[in-house]
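Student: with the sequence up front, the predicted model follows.
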Amino acid sequence: MREEEIYQVRRQRVFLVLSGIFLGSLAMLNIVGITRFLDLTFHVFGLKIPVTIAVGILPYPVTFLCTDLISELYGRKRAADMVWVGFLVNVWVVFILWLGGVLPGASTEVAIDAAGRRPLFFEIQEYAFLIVGGSMVAYLCAQFCDVHLFHFWKRLTKGKHLWLRNNGSTLVSQLIDTVAVILIAHFFSKNGLPLDPDKGMWVQLIVMIASGYVFKLLVALVDTGPAYLAVKLLRPYLGLKQYEEVYSKEFSDSSVDTQTST
């Protein structure tokens, strides 16, 4: 096998791995979503710092790392294509959850148990419908913002300072996503968010937004090192020189786009 053919196989393989992690994380967070909230409250010098995050937030920062790596190595078009595929995955998740709810259940299924609860599937379905509905809007806005800002900073710095475009694009897009998801989940659901009726609504919403965003911010800062390492290792593995990208329009062959560094 020729060297260029080897690089072609590697480029396709790496793209599939990054896309698989991205889409798997996206599907996971939309299913688990807000089914559980984690209380990570801590104290600093006697001061209580309330931190409440949805369990669905845990895999979400990984999606931004994947889009940043694909943007860096494969170009803006490939990253944008993956965002749209992620949107279709959201639609697919909703469809399967809807279909599973309308089809007749087994004869042994109990509609309402002794505690007045429905089968677990319907509880997951209710939460998933809520989070997917809200996250579809937030997802498209945040991910396209991430891709756009990543390439804006890349052009501005002429391909240098990966840390700037990696963190700058992610931090802005994560803020958009966090605010949109929390507000949509609260105002378009009956009891989707665990709010205490004895406390101020906006105070609790702000705590949730701030908690989720700070968590994502910390993860974004921490993943700068892995992002640098991944790019450093993958460029020679993919046969790319510094600042080169796999050419989007001819992804199936071994062409590379050398104009992105100018």
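Tutor: Alright, I've got the coordinates. Numbering: from 1, shown residues only.
Student: when you work out contacts or count neighbours from here on, use the C-alpha atoms and nothing else.
Tutor: Noted.
Student: any idea where the strands of the stretch 1-150 of the chain begin and end?
Tutor: For the stretch 1-150 of the chain, the strands defined by DSSP state E, counting those that start in this stretch occupy 37-39, 42-44, 47-49, 52-54.
Student: most tightly packed of those?
Tutor: Most buried of the strands of the stretch 1-150 of the chain by mean neighbour count (mean count of other Cα atoms under 10 Å) is strand 52-54; its value is a mean of 21.
Student: ok, and what's touching stretch 64-84?
Tutor: Applying Cα atoms under 8 Å, 6 or more residues apart in numbering, the contact partners of stretch 64-84 are 15, 18-19, 21-22, 140, 143-144, 146-148, 150-151, 166, 170, 220, 223, 227, 230-231, 235, 243-248.
Student: also this one, for the comparison:
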Amino acid sequence: MDENLTRVEGAAVAPRHFRYYDFIMAAFVAILLLSNIIGASKPSYVTLSGGTEWSFGAGVLFFPISYIIGDVLTEVYGYARARRVIWTGFAALVFMAFMAWVVVSLPPAKGWPGQDAYEFVFGNSWRIVLASMTAFWAGEFANSFVLAKMKVWTGGKMLWTRTIGSTIVGQGLDSVIFYPLAFYGLAGWPPEQLMEVVLSQWFIKTSWEALLTPVTYVVVNFLKRREGVDVFDTETDFSPFGHSKG
């Protein structure tokens, strides 16, 4: 390990200010909200050889970036600080859902032609909202937990194994929970298409993580050098509801 880094082990560390932590949190929340607003409900497809169409959720192109940021947070700052960011993102999702419900429910001004389109884009049912929140909560905490544990097991070596390994678990949970819970039994979502979307989401998200591994290395190494810290969660309380002084 770089001699300029402080290896922090244990359940919590003394409070300190980090230069980049708040910016990373803001990026995480922004990508999370935009992915849910813009891409979560739209199925798209690619044409495979032989003319077969393979369906996938459009949000998959950008949502995995939030998992990469989650990996960076846990790797550099530790599980406890990543947990704080996950809860911040969850609170933002709750507010987004509430705001969308209020705005869509307000009666439109007479003659305004956009109400139907507004309801179609932003008027998600509470079933979809609940599915999104549940999948995010379970997937992100699983991702952070697996990465933190693997970091201790590997002694901080082979970063790629834990970024990809944690993504397989976290993104798998996210995909398996969200799409069936949100769309199973609805018109336009036959079971075979739903299964295609779940599998393609899982595969594409994990592939994104693997492809962006070099970028993850660069960002992690930069942050560790600039922040001067490298947290190992050897005695951390991994409960999602735990508390840390860090």
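Tutor: Structure's in. What do you need? The structure displayed is predicted, hence computed values, not measured ones.
Student: in a markdown table: the strands of the stretch 1-150 of the first structure, plus distance to Q125 of the first structure.
Tutor: What follows is those, written out as a markdown table (distance: least, Cα to Cα, whole Å):
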| stretch | distance to Q125 of the first structure |
| --- | --- |
| strand 37-39 | 17 |
| strand 42-44 | 32 |
| strand 47-49 | 32 |
| strand 52-54 | 16 |
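Student: which part of the second structure lines up with stretch 134-151 of the first structure?
Tutor: Counting by TM-score structural alignment, stretch 134-151 of the first structure pairs with residues 131-148 of the second structure.
Student: from V94 of the first structure, how far off is the aligned residue in the first structure for F18 of the second structure?
Tutor: Under the alignment (TM-score structural alignment), F18 of the second structure maps onto Q12 of the first structure. With distances taken as Cα to Cα, to the nearest Å, Q12 of the first structure is found 29 Å from V94 of the first structure.
Student: burial count for R78 of the first structure?
Tutor: Neighbour count of R78 of the first structure, defined by other Cα atoms under 10 Å: 20.
Student: and it, what pairs with it in the second structure?
Tutor: Per TM-score structural alignment, R78 of the first structure is aligned with R81.
Student: quick one: that match from D71 of the second structure, how far?
Tutor: Remark: distance between R81 of the second structure and D71 of the second structure (Cα to Cα) = 12 Å.
Student: hmm, back to that, S107 of the first structure: which of the strands of the stretch 1-150 of the first structure is closest?
Tutor: Of all these, it is strand 37-39 that lies closest to S107 of the first structure, at 33.4 Å by Cα to Cα.
Student: the second structure: matching residues for that closest one?
Tutor: Taking TM-score structural alignment, strand 37-39 of the first structure hits residues 43-45 over in the second structure.
Student: what's the mean distance for that stretch versus the first structure?
Tutor: Relative to the matching residues in the first structure, stretch 43-45 of the second structure has an average distance of 1.6 Å after the fit, by mean Cα distance after the TM-score superposition for the first structure.
Student: which residues are contacting that stretch?
Tutor: 53-58, 197.
Student: which pair in those has the greatest spatial separation?
Tutor: Across these, the longest distance by Cα to Cα is 14.4 Å; it joins E53 and A58.
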